[in-house]
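Participant: I would like the atomic coordinates for the input below:
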Amino acid sequence: MEKNKANIVWGIIGCGNVAEVKSGPAFQKCNNSSLLSVMRRDAKKAEDFAKRHQVPLWYDDASELLKNENITAVYIATPPSSHLKMAIQALKAGKDVYLEKPMVLSVNEALELKKAVEESKNKLVVAHYRRHLPMYVKVKSLIDSNRIGTVQCVDIKYFKEHKPDANWRLDPSISGGGYFQDIAPHQIDLMYYFFGAYQSVKGFAVNQEADYTVSDTVNGIMAFKNGIQFRGIWSFDVSNVAETDNCTIYGSKGYITFSFFGDEVSIVSNRTTENFVFVHPDHIQQPFIQQTVNYFLGKRNNPCTVEEGLIVNEIMQAFSAPI
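Facilitator: Down below sits the predicted model:
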């Protein structure tokens, strides 16, 4: 069946917590976009999601959703261990793909997915949605307009208390490597988006919490090809009083600072401080999903390619090297 070139008709594979607010409703609210079906292995939960969000169809089998010829694109929001299989299956079914982060579990999987995209007539976008949030659009514009002069170095510090539990993110066979694998992709992708390709990268990871096996502290350094230096440290084994979320970009004439889970950007230059406060969209992925829809309709270039996803996987894998 020929695709409807005027409208993208979506199916969601994995309608869990992320799809509930961050992304799911956006497929119904974007221009030239509609949501026809959702899928979850638990049929009752899939039906519940569909009824609450006024979605016409629901499935408990992804293969059955992919057989629906009215669906032109799928959003894959399952745990990362199934991303590669699901994405390739969707491409082979003739669907365009919007794939949650982390894109896949490893560099080898990323290379396999890249090959599958190259051999397919369909398109794939990686869901690094922060690229199109107004807050990060502003940060990029401040950098590109030389408001802090020549960027010299970048520092990320992300400390969070996470008590051991049964969360799938602590099972490396499902998540790929703990909370770092869940939190860091967006942060690392923004560094690439802001500063371009890297030249060299190195990291160390360690487990300081005996109750689980994945690394809970990750320390990474990187040199970009343009000379900008980066260092970042992530720890998920701190007390709540030590929690920190900060990125500071230092330039020859000042610096920009913000929190990844905040809503404010500050720029300090020429002995002055300027603050910008943002209200995030109700469905935080909606601006990026709109750009994805536009790309699938041939109205713009890819907002985040599989090649860019591969770069993020390379950096994360290097940062995660055990001591």
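
Participant: from here on, contacts and neighbour counts on C-alpha atoms
Facilitator: Fine.

Participant: Quick one: residues contacting the most centrally placed residue in the chain.
Facilitator: Nearest to the mean C-alpha position of the chain, by Cα atoms, centre = their mean, lies residue 128 at 3.5 Å. Contacts for residue 128 (Cα atoms under 8 Å, 6 or more residues apart in numbering) come out as 100-101, 185-186, 189, 304.

Participant: out of these, which are inside helices?
Facilitator: 185-186, 189 (DSSP state H).

Participant: Ends of stretch 23-37, what's the gap?
Facilitator: Using Cα to Cα, to the nearest Å, one end of stretch 23-37 lies 14 Å from the other.

Participant: List the buried residues for that stretch?
Facilitator: Of all the residues in stretch 23-37, those buried under the rule 16 or more other Cα atoms under 10 Å are 23-28, 30, 32-37.

Participant: could you pull out the strands for the stretch 51-200 of the chain?
Facilitator: Remark: strands assigned in the stretch 51-200 of the chain by DSSP state E, counting those that start in this stretch are 57-59, 73-76, 96-99, 124-126, 151-159, 198-206.

Participant: want to put them side by side, so please do this one too:
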Amino acid sequence: MKTISWGIIGCGDVNEIKSGPAFNKINGSVLSAVMRRDKEKAADYARRHQVPSFYGDAQDLINDPGINAVYVATPPGPHEEYTIASLTAGKPVYVEKPMSLDAESCRRMAAAAAQTGTKLTVAHYRRALPMFRKVKTLLNEIGDVSLVTIRFFQPKASALVANSEENWRVDPAISGGGLFHDMAPHHIDLMLYFFGEPLSIHGHSANQAKMNRADDIVMGQLVFPGEVFCTGAWCFNVPKEFASDECEIIGSLGKIVFPFHGNEVSLHTGGEVAVHRFEHPQHIQQPMIAEVVRYFSGEAAENPCPAEAGIKVLTIIDRFTGK
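Facilitator: Next up is the predicted model:
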């Protein structure tokens, strides 16, 4: 493919800035069509973003001969259906995180990609951001890593959680769980990106505040190769003053501290602290989308985030939450 001509299934609020406009800002990429079940809203998105075509039915977009790649950007519920339909049509897919509702669904998606010989990439886009690539290089500065701690505590109404017209993120039938399922895939995927596949997985979850049907507290433990112990706590019912977003990686020569949703990384070695600050791109998925475009076009051989990564993330989430 000389030019990747994208169709987006699900042009909701997240697409407005985080991803949608990026498709037209990358060499060899163009956004050609969008779909939303509310066709009038699809038309409005297309008009405001100068997208040539719009649809109210996903299959109509998939069948569009002018589309040669699909970005599945709906809530997780229909990810499997839309991804497999696109792959079956021979169109590579960039699917939002979490990859689907559970690991078993992800495996079916990966199997469809293998059976059709069509490319599939998961939108764990933080692994493509300069900030987190810097963290990976800084691991060499702190010696042998022994302990990783994740503390992600948010109030009931968190500014870090994307807004949407429907509160689908706390409906397990649509999201797979609650806010943990929406936010933690970023955090867990970065652990996989830094340390590889875990050797053991243990966790627990509960619905403490009973605000909805989804669990609002999750604790988990991972052990990575090299006896790297990782413990994580996610809570979505704390008072605002106790909010926290911090990952601490401790090694034999120092430690690295950073937020998952901030822009500073601090390196603590030899009694000194070096702070690295980053300015994230306006369209935060743009670095990952650029890599996906190169992969889909054949310019790059390596998948920037293969389906196997999505399966591993959901396997961990399933184990943490008792699925």
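
Participant: ok, back up a step: inside helices: which ones of the buried residues of stretch 23-37 of the first structure?
Facilitator: Using DSSP H, these in helices are 26-28.

Participant: aligned partner of residue 126 of the second structure in the first structure?
Facilitator: Aligned counterpart of residue 126 of the second structure in the first structure: residue 130 (TM-score structural alignment).

Participant: from memory that match sits against residue 191, does it?
Facilitator: No: in this structure, residue 130 of the first structure is not within contact of residue 191 by Cα atoms under 8 Å, at 11.3 Å.

Participant: Around the nearest residue to residue 134 of the first structure once chain neighbours are set aside, how many other residues sit close by?
Facilitator: Distances taken as Cα to Cα, 6 or more residues apart in numbering put residue 278 closest to residue 134 of the first structure, at 7.3 Å, once the chain neighbours are dropped. Counted with other Cα atoms under 10 Å, the neighbours of residue 278 of the first structure add up to 14.

Participant: Equivalent analysis for residue 14 of the second structure, please.
Facilitator: Other residues close to residue 14 of the second structure by other Cα under 10 Å number 15.

Participant: Quick one: map it onto the first structure.
Facilitator: By TM-score structural alignment, residue 14 of the second structure lines up with residue 18.

Participant: Same question for residue 60 of the second structure.
Facilitator: In the first structure, residue 60 of the second structure lands on residue 64 (TM-score structural alignment).

Participant: same question, residue 28 of the second structure
Facilitator: Counting by TM-score structural alignment, residue 28 of the second structure corresponds to residue 32 in the first structure.

Participant: Can you give me every residue that contacts the residue nearest to its match when sequence neighbours are not counted?
Facilitator: Among residues not flanking residue 32 of the first structure along the chain, residue 7 sits closest, at 4.5 Å (Cα to Cα, 6+ apart). Going by Cα under 8 Å, 6+ apart, residue 7 of the first structure touches 32-34, 297.

Participant: For burial, what's the neighbour tally of residue 51 of the second structure?
Facilitator: 20.

Participant: all helices of the first structure, in order?
Facilitator: 17-18, 26-29, 43-52, 62-66, 83-92, 107-118, 134-144, 172-175, 178-195, 286-296, 306-319.

Participant: Could you tell me how far the third one lies from the centre of the chain?
Facilitator: Pointing back at helix 43-52 of the first structure there. Chain-centre distance of helix 43-52 of the first structure: 25 Å, with Cα atoms, centre = their mean, to the nearest Å.

Participant: again with stretch 71-79 of the first structure
Facilitator: Centre-to-centre, stretch 71-79 of the first structure and its host chain are 14 Å apart (Cα atoms, centre = their mean).
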